[in-house]
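[1] Next input, structure requested:
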Amino acid sequence: MTQEAHVTQGPLTTEAGAPVADNQNSETAGVGGPVLVQDQLLMEKLAHFNRERIPERVVHARGAGAYGTFTVTRDVSQWTRAAFLSEVGKETETFLRFSTVAGNLGAADAVRDPRGFALKFYTEEGNYDLVGNNTPVFFIKDAIKFPDFIHTQKRDPYTGSQEADNVWDFWGLSPESTHQVTWLHGDRGIPASYRHMNGYGSHTYQWTNGAGEVFWVKYHFKTDQGIKNLPAAEADRLAGTDPDSHQRDLRESIERGDFPSWTVQVQIMPAAEAAGYRFNPFDLTKIWPHEDYPPIDIGKLELNRNPENIFAEVEQSIFSPAHFVPGIGPSPDKMLQGRLFAYGDAHRYRVGINADHLPVNRPHATEARTHSRDGFLYDGRHKGAKNYEPNSFGGPHQTDRPLWSASAVSGSTGSHPAATHAEDNDFVQAGDLYRLMSEDEKTRLIENLAAGISGVSRDDIAERAINNFRQADGDFGKRLEAAVQALRG
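    As a prediction, the model looks like this:
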């Protein structure tokens, strides 16, 4: 069933509410004469049209979204005091935005790129945003490298095109990217649709229970539709013939009542085990192997309602990993720490300082009570209330109970690399991933990587990139080197 259009009866009006007499002909100085500035309906329409777009997201510009429901299926109160997770059967409204990373707003859906998996829970304690991807790891482990990384993925400032030299030069000089690059060029690098891929919180987060005990947690969203991917050739064809393929598939599946769903899982690590774990548990380029911390089913996520206006609800939706609720907080993950600032700052620039007043962004199950006032698009919601705290006029006040538990710190300030644990290096998990693949999967992986690396202009860039995969697994490197050489002649 398609979404019913919202029909407003009565005469057409200006933005100020005055009735419009003629919406077909602009006012002129006589028949065939020049248009008059006094035709304020024309001026209003053109001015509004010029401003109908806001700056697109620098990353994750191309996306689609839907509303849904998260339902708790397991008691997790032993690990977190978050109210929306407090009892089996509890339901929370959600909004999920899918996206590609590198493409602009008009790019195609069926491309080799990570997919954003940004989920907003409208909880009774405020909105909780879980901003992840369809991959459990990422290319880099420190946010200070993020602008440089994205510059390599976007258009070159001189050529105006994405350049293989930039992409592979950076990856070759950043060995930590080897795990994610292996993942990206494998079969799951191009999902068949948003419905047929997993989602991951990717980062490590803190859960705190009612007794103040701390746990580290990773989120997994396993698609109930099954994993389906596109071969490179089919993806190229689809991107050219149907650039909106993923967005259309999501919308139409919900319209016909075929609601996509995901089984929600968590991996849980008691805080005391983090220091001695074989991998740095806060390194975004690493996973926690399931044999160490088996995923536990805790809930079900279902998407069941399409947005009525893509611009208002998808383009203007904002997500920030800094949007926590009591019982959930950040970890020392250096990428996450940078994102706590960067996402909110991006939204304040792109959508405006009052973006959280928009219906898709404001809390749905509670009320936002702040002392923030004024600014672009301020809606006057506070009326005459005082705008400071503390005050003696009945205004909102602090709770004196932190949302998450404090973490111990020690040592001197400085630009420190991430801590190294017993089995940490940049290649071990990429090698593990390669060795898990079937022979056919390995062949496709090599073909996809070789196609990319062969496009660089310098032999040293190609060799450095190949060497990272050689260090992950000898067979991996040997086969990739031969494939690149064959394509480069």
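[2] only C-alpha atoms for contact and neighbour calcs from this point on.
    Will do.
[3] for residue 201, what are its contacts?
    When contacts are counted by CA atoms under 8 Å, 6 or more residues apart in numbering, residue 201 touches 130-133, 136, 218-220.
[4] Please dump the residues you listed into a markdown table; it should also carry secondary structure and neighbour count for every row.
    Putting the contacts of residue 201 into a markdown table (DSSP: H, G, I helix; E, B strand; the rest coil; neighbours: other CA atoms under 10 Å) gives the following:
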| residue | secondary structure | neighbour count |
| --- | --- | --- |
| 130 | strand | 24 |
| 131 | strand | 25 |
| 132 | strand | 22 |
| 133 | strand | 23 |
| 136 | coil | 22 |
| 218 | strand | 23 |
| 219 | strand | 22 |
| 220 | strand | 23 |
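[5] one more to put side by side:
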Amino acid sequence: MSQTKTLTTASGAPVADNQNSRSAGPRGPLLLEDFHLIEKLAHFNRENIPERRVHAKGSGAHGTFTLTRDMAQYSSAKLFDTIGKQTPTFLRFSTVGGERGSADTERDPRGFALKFYTEEGNWDIVGNNTPVFFIRDPLKFPDFIHTQKRLPQSNLKSAQMMWDFWSHSPESLHQVTILFSDRGIPDGYRHMHGFGSHTYSLINAAGERHWVKWHYKTKQGIKNLPPAEAARLAGTDPDYAQRDLFGAIERGDFPKWRVCMQIMTEAQAAAHYENPFDVTKTWSQKEFPLIEIGELELNRNPLNYFAEVEQAAFGPSNMVPGVGLSPDRMLQGRVFAYADAHRYRVGTNHQHLPINAPRVPVHTYQRDGAMAFGNNGGAAPNYEPNSFADAPKQAPQYAEPPLALSGAADRYDHRVDSDYYSHAGALFRLMNDEQKALLINNIAGAMDGVSADVVERQLQHFYNADQAYGDGVAKALGVMAK
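    Below is the predicted model of the structure:
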């Protein structure tokens, strides 16, 4: 017979009575000296860390990445050094605009944030289930996200502010077209593709850099929810995607994705007819075909949602030798913003938490701050350079090759290319009649009640992408077509 565990306080002291507070007599007031009562109430008040400003509602699971292709010509990263090698991963899915209590079946992009626990440290790729994004300059990110949240006065979502922003931001049309298509509401997280979205880079042992787009192709097949069914589930099972993912892994039906990449040389990028670092556009798969390099499998559910999903912290600033960033403006902004959000939301030492901690020794001169786990560096020096032979030293052999830059520093207009429409138009023309009708009806429904000036401005974007696109939305809105 197992021995009963003794209840303790967080400091390890045994608790004699967990049912009754200390009071001055059976009917008297409570005593401040009841440290157990105070500790329980104080901890309870702080159990909710601030939710993420974006991607607040999410699900996550542990898994593995298995390499299936020789990557030596592209990257020196050790996770790519042997075919068949497996690297532990953690993947967090999410909706973008909703709060933690929102429904999983809202029309919204889905986050697809992937952490690799490599033998050289942690590598994070932050992306979505779409290959593009609404904007291409991080200066506009706070403005955009405000339009996806709530009005300051009424605290209600507003179609007017969403479409007002989009109509003033024509570069958003490609992502808007995807969002209101049949793929705007995935059937859970298992039946959707993932994308790194941004342009990243790989660097090989010879110091050669290649630009790369990451794609994760679901092996479960694409499945999406009709709007009426999504609305029903939002009211009856708002945690539908969480339930589906957790249940599938529990029963051993492990979801898998083919990990693929598109590759572009620096010379090809310099001569490319479009900016290859523009996250509102995709790369042609005819010119830059998908190369399959491995398989991602999710095979273990978290034991504790808060510890492993809510406290999980991803950021493109987490890199290992052999991988890198790019001049993608949005990616550059996220390098700062993601890590800074974690410092605010979880704490200065969020990297120490088990879900975020690398699986390799860490040698840093960072010290102190809230929740500094372990011995906080012990007696080792907290400055560098220093005269200690056994203290951590920089390793120049891991330096990235130089990236050629040119031009005077200025605030360059990112809309100078004026091509906001060709990609959205091409996507529209790829759709069959049923998909086009669904897209148009979804847009018209979402624009219900939007002011005439915003409607007129947004309609012009649809027309610029494709005449039939504009005609269809105009007809659905009851507006005279052009």
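[6] tm score of chain vs chain?
    The pair, once superposed, lands on a TM-score of 0.97 when counted by TM-score structural alignment, normalised by the length of the second structure; 477 aligned residues with a CA RMSD of 1.5 Å.
[7] hang on, the earlier thing: check the contacts of residue 201 of the first structure and tell me the two furthest apart.
    For the contacts of residue 201 of the first structure, the maximum inter-member distance is 13.3 Å, found between 130 and 136 (CA to CA).
[8] need the helices for the second structure, in chain order.
    In the second structure, the helices defined using DSSP state H lie at 35-45, 141-148, 159-167, 173-179, 227-236, 240-250, 266-271, 305, 329-345, 422-430, 433-446, 452-465, 467-477.
[9] what's the mean distance for the first one versus the first structure?
    Overlaying the first structure shows helix 35-45 of the second structure at a mean distance of 0.6 Å from the equivalent residues (mean CA distance after the TM-score superposition for the first structure).
[10] What span of the first structure is that helix aligned with?
    Aligned by TM-score structural alignment, helix 35-45 of the second structure corresponds to residues 40-50 of the first structure.
[11] returning to what we had before: just name the most buried of the helices of the second structure.
    When the helices of the second structure are scored by mean count of other CA atoms under 10 Å, the highest mean neighbour count falls to helix 173-179 (a mean of 23).
[12] now the strands: where do they sit in the second structure?
    Secondary structure of the second structure (DSSP state E): strands at 58-67, 86-95, 110-118, 121-128, 194-195, 200-203, 209-218, 256-265, 291-300, 323-324.
[13] which residues are in contact with stretch 211-220 of the second structure?
    Residues contacting stretch 211-220 of the second structure (CA under 8 Å, 6+ apart): 190-202, 255-266, 269, 326.
[14] Quick check on the residues you listed: which are buried?
    Buried members of the contacts of stretch 211-220 of the second structure, counted by 16 or more other CA atoms under 10 Å: 190-202, 255-264, 326.
[15] Of the contacts of residue 201 of the first structure, just say which sits nearest to residue 35 of the first structure.
    For the contacts of residue 201 of the first structure, the nearest to residue 35 of the first structure is residue 131 (49.7 Å; CA to CA).
[16] Now the aligned residue in the second structure for residue 96 of the first structure: closest residue in space, sequence neighbours ignored.
    Counting by TM-score structural alignment, residue 96 of the first structure lines up with residue 91 in the second structure. With sequence-adjacent residues excluded and distances taken as CA to CA, 6 or more residues apart in numbering, residue 91 of the second structure is closest to residue 114, at 4.6 Å.
[17] what residue of the first structure takes the place of the one you found?
    Residue 114 of the second structure maps onto residue 119 in the first structure, with residues paired by TM-score structural alignment.
[18] In contact with its match, which residues?
    94-97, 129-132, 319.
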